[in-house]
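# from the sequence below, what's the structure:
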Amino acid sequence: MSGYRVAVVGAAGLVTQELVKILERRGFPTVSLRLFAPDRFASHRALVDHRDLVVEELNTGAFEEVDLAFFATGADVARYYAPLAVKAGAIVVDLTPAWRMDPEVPLVVPEINAADLRTHRGIIASPEETTVALTLSLYPLHRVNPLKRIVVATYESVSSAGSAALEELSTQARLVMEGRTVVPHVFPHQVAFNVLPEVDVFLDNGYSRGEWKLVEETRKVLHVEGLLITATCVRVPVFVGHAVAVHAEFSQFLAPEDARKLLVEFPGVRVLDDPGVSLYPQPWSAGGTDEVLVGRVRRDASNSNGLALWVVVDNLRKGTALNAVQIAEDLVRRGQVPEGGKRHGKVGAPSNSDGHPVQ
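Take a look at the predicted model:
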């Protein structure tokens, strides 16, 4: 057998489109590629990266002939079906929040903690887009000068809320320019020409779920359980590209020029940092890039051991789809993806105390 039977679970939305495109462009070894979606989205054809694909109905028997399954759907769907895929013999790379904080599930940014793949039990989680950006921009520094505290503000494009959000921003911008009334549907308020300090629902602790996910996921990816982090996540009227303003305190002094050198040398990071010619990362220029872009590296004037950075990522690409494909590529290199239903290594869906799969 010369490749893998791959499934992508999720209607043909923005992330699914990007996943299929990246699998094709990077030459991932596939012998078949199938799309699955819940019944209300299934039984139709979808044009994905110039390929006419049938969207099949997702059911409990969907994974009988699948080696590798990407979940780019709702968390509830991933929570129920991922263990069934593992039970059928597939390896799951989950792009949803469903399994990220499960202690038995590795949460992986391959450039940082690919070694965590050794302990997977069939499901591997890919982090939130802003987590990918934050951890990749700080890990090259953290590994030589441990982090003590992070203060972060994110500026998140609407595309992470799906294609309906893109349409809403476009429509609202036109209506505002025409002087007409805007009625929001995807977001709680008008997003065009506006800024919303609300990414996901608010929690009892005062943080939004988006902010708290960033806190918890960063600790897990960096393997620093007690790391002090506070975050404010903001939705901005940008179509694609998330930006992150980072203030990081380290154990010792770290000069900006030394930080830039460490970042330049680290895979998955590109430094754009020359304020004299207005060179710095921007969401529009990050589109279609495979790296996390870092600039505005400077001393934090309020902290002798602190640095400030400006970070941008294509949230649909490296922030989501590319990171998931890189996880799969690492699994293949390690011989951890079964071919033709053959099981390799320590594989078994996370389960409840009674031994039944978590649903």
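# switch to C-alpha atoms for all contacts and neighbour counts from now on
Fine.
# burial measure for Val48, as a count.
Per other Cα atoms under 10 Å, the neighbour tally for Val48 reads 17.
# do you know how far Val269 is from Thr131?
14 Å (Cα to Cα, to the nearest Å).
# what do you get for Met177?
35 Å.
# more neighbours, those two?
For Met177 versus Thr131, neighbours defined as other Cα under 10 Å are more numerous around Thr131 (22 against 8).
# contacts for the helix or strand encompassing the more buried one?
If you go by DSSP states H and E, Thr131 is part of helix 129-142. Residues from elsewhere that reach helix 129-142 (Cα atoms under 8 Å, 6 or more residues apart in numbering): 109, 111-112, 154, 214, 217-218, 221-222, 242, 244, 246, 250, 259, 262-263, 266, 268-269, 292, 294, 311-313, 315-316, 318-320.
# is it correct that Ala114 is in contact with His120?
No. Contact criterion Cα atoms under 8 Å: Ala114 and His120 do not qualify, at 10.8 Å.
# so which of the two has more stuff around it?
Set Ala114 next to His120 and count neighbours by other Cα under 10 Å: His120 wins out with 21 against 17.
# second chain to compare with the first, below:
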Amino acid sequence: MKKYNVGILGATGAVGQEMLKVLGERDFPVGELRLLASSRSAGKVVDTEKFGSVTIQEATHDSFGGLDIVLGAAENDISRTFVKDIKASGAVYIDNSSAFRLDPDVPLVVPEINPEDAFKHNGIIANPNCSTIITLVGINAINKLSPIETLYASTYQAVSGAGAAGPVEMYAQSEAVMKGEPVEKKVFPYQIAFNLLPQIGGFQENGYTSEEMKLQNEGRKILHLPEMKVSCTCVRVPVERSHSISAIVITKDRLDLKDVSEAIAQAPGCRLVDDREKNLYPMPLDTSDQDKVFVGRIRRDLANENGINLWCCGDQVRKGAATNAVQIAQLLIAQE
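Next up, the predicted model:
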């Protein structure tokens, strides 16, 4: 089997570490593995079960020669700094930042939904926002039955979505509250323990946050539905891992609930968890550290006859970021 030289830009972050883990789990045919990070991490050794011991290198403009694929797990500014170098090296850059998602020349890909778009790249493929991926995987089967015209969504996003320091702060605050001690706030603007924060991202002129607008802007591009309307509220919740989404999907045609459930049960990347008699439905604890999006609570919307109401959960570090990027890489090598 042909092997590929793979780099991970931002290898020491939560998503970068998960990318390394997923590459091993999926037996990706890696020749050379190049872990790239800041100068602070350079020289450290990462021991992996699949790839042995790998020394972290400082990311510089000369770091990408000889690589076939670069998985990006760095912030927007880092991604923009090195994108020309990656393209010049001949590698394909699969970027998890938001830097290029809405660039018309850069495909935005969820392999279960629009795999064909991955092959239209010009050296860069963008990985969508985590909540966008989880939501769209959960509702794509509905869109195949009848085009989605409107989507109302509320996301309940885990603290790990803010980085590795998010869970640390949540647990430290929880302990402080239980002891009656002052709560320290560094990662989040307000106490997150025993609380909800209805803001993720900065507020825009229309009153929505940057995170909330991603579901519409990215969703339209991925689903090829340029007129789809989305109204979204994003909430940070005191859950360690896995995002949850309440979605109301308004389709062009009125759909039968049985057909919807059957389509979701058979949809790639989905698992139907919907049994009212046994009180079974998706929950963050059940969806963490795996790659499926669990979908349940499927019911008729009471305000719109063409509406379907559902609840879905998925691991935002894996399917919402690392796994999706590795899946895109798998698409590319499968065509060679």
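# give me the TM-score for these two chains.
Once the chains are laid over each other, their TM-score by TM-score structural alignment, normalised by the length of the second structure reads 0.97; 335 aligned residues with a Cα RMSD of 1.4 Å.
# which ones among the contacts of helix 129-142 of the first structure are found in helices?
Glu111, Ile112, Leu214, Glu217, Thr218, Val221, Leu222, Ala259, Leu262, Leu263 (DSSP state H).
# among those, find me the one that's closest to Ala62 of the first structure.
The closest of those to Ala62 of the first structure turns out to be Glu217 (Cα to Cα; 30.0 Å).
# pretty sure the closest one sits against Arg100.
Yes. Between Glu217 of the first structure and Arg100 there is a contact under Cα under 8 Å: 7.4 Å.
# return every residue with contacts to both of the two.
Leu107, Pro127.
# how close does the residue in the first structure sticking out farthest from the centre get to Ser137 of the first structure?
The C-alpha centroid of the first structure is most remote from Gly179, which lies 36.7 Å away (Cα atoms, centre = their mean). Relative to Ser137 of the first structure, Gly179 of the first structure is positioned 41 Å away (criterion: Cα to Cα).
# returning to that earlier point: which neighbours do Val269 and Thr131 of the first structure have in common?
Common neighbours of Val269 of the first structure and Thr131 are not found (criterion: Cα under 8 Å, 6+ apart).
# which residues touch the residue lying closest to Thr289 of the first structure once chain neighbours are set aside?
Spatially, and ignoring its direct neighbours in sequence, Thr289 of the first structure is nearest to Asp314 (6.6 Å; Cα to Cα, 6 or more residues apart in numbering). By Cα under 8 Å, 6+ apart, the residues touching Asp314 of the first structure are Val240, Gly241, His242, Pro283, Ala286, Gly287, Gly288, Thr289, Asp290, Val292.
# now do 7 Å
Val240, Gly241, His242, Ala286, Gly287, Gly288, Thr289 (Cα atoms under 7 Å, 6 or more residues apart in numbering).
# got it, and Thr323 of the second structure?
Met19, Val22.
# go again with 10 Å.
15, 18-23, 26, 290-291, 315-317, 329 (Cα atoms under 10 Å, 6 or more residues apart in numbering).
# so which bits of the host helix or strand of it are buried?
Per DSSP H and E: Thr323 of the second structure is located in helix 323-334. Buried residues in helix 323-334 of the second structure, counted by 16 or more other Cα atoms under 10 Å: Thr323, Asn324, Ala325, Val326, Gln327, Ile328, Ala329, Gln330, Leu331.
# mind reading off the mean deviation between it and the first structure?
Taking mean Cα distance after the TM-score superposition for the first structure, the mean distance separating helix 323-334 of the second structure from the aligned residues in the first structure is 0.5 Å.
# Ala88 of the second structure and Gly123 touch, don't they?
Yes. Using Cα atoms under 10 Å, Ala88 of the second structure is in contact with Gly123, at 9.0 Å.
# neighbour count for those two, which is higher?
Comparing Ala88 of the second structure with Gly123 by other Cα under 10 Å, the one with more neighbours is Gly123, at 21 against 13.
# wait, what's in contact with the more buried one?
Per Cα under 10 Å, 6+ apart, neighbours of Gly123 of the second structure: 69, 83-84, 86-94, 105-107.
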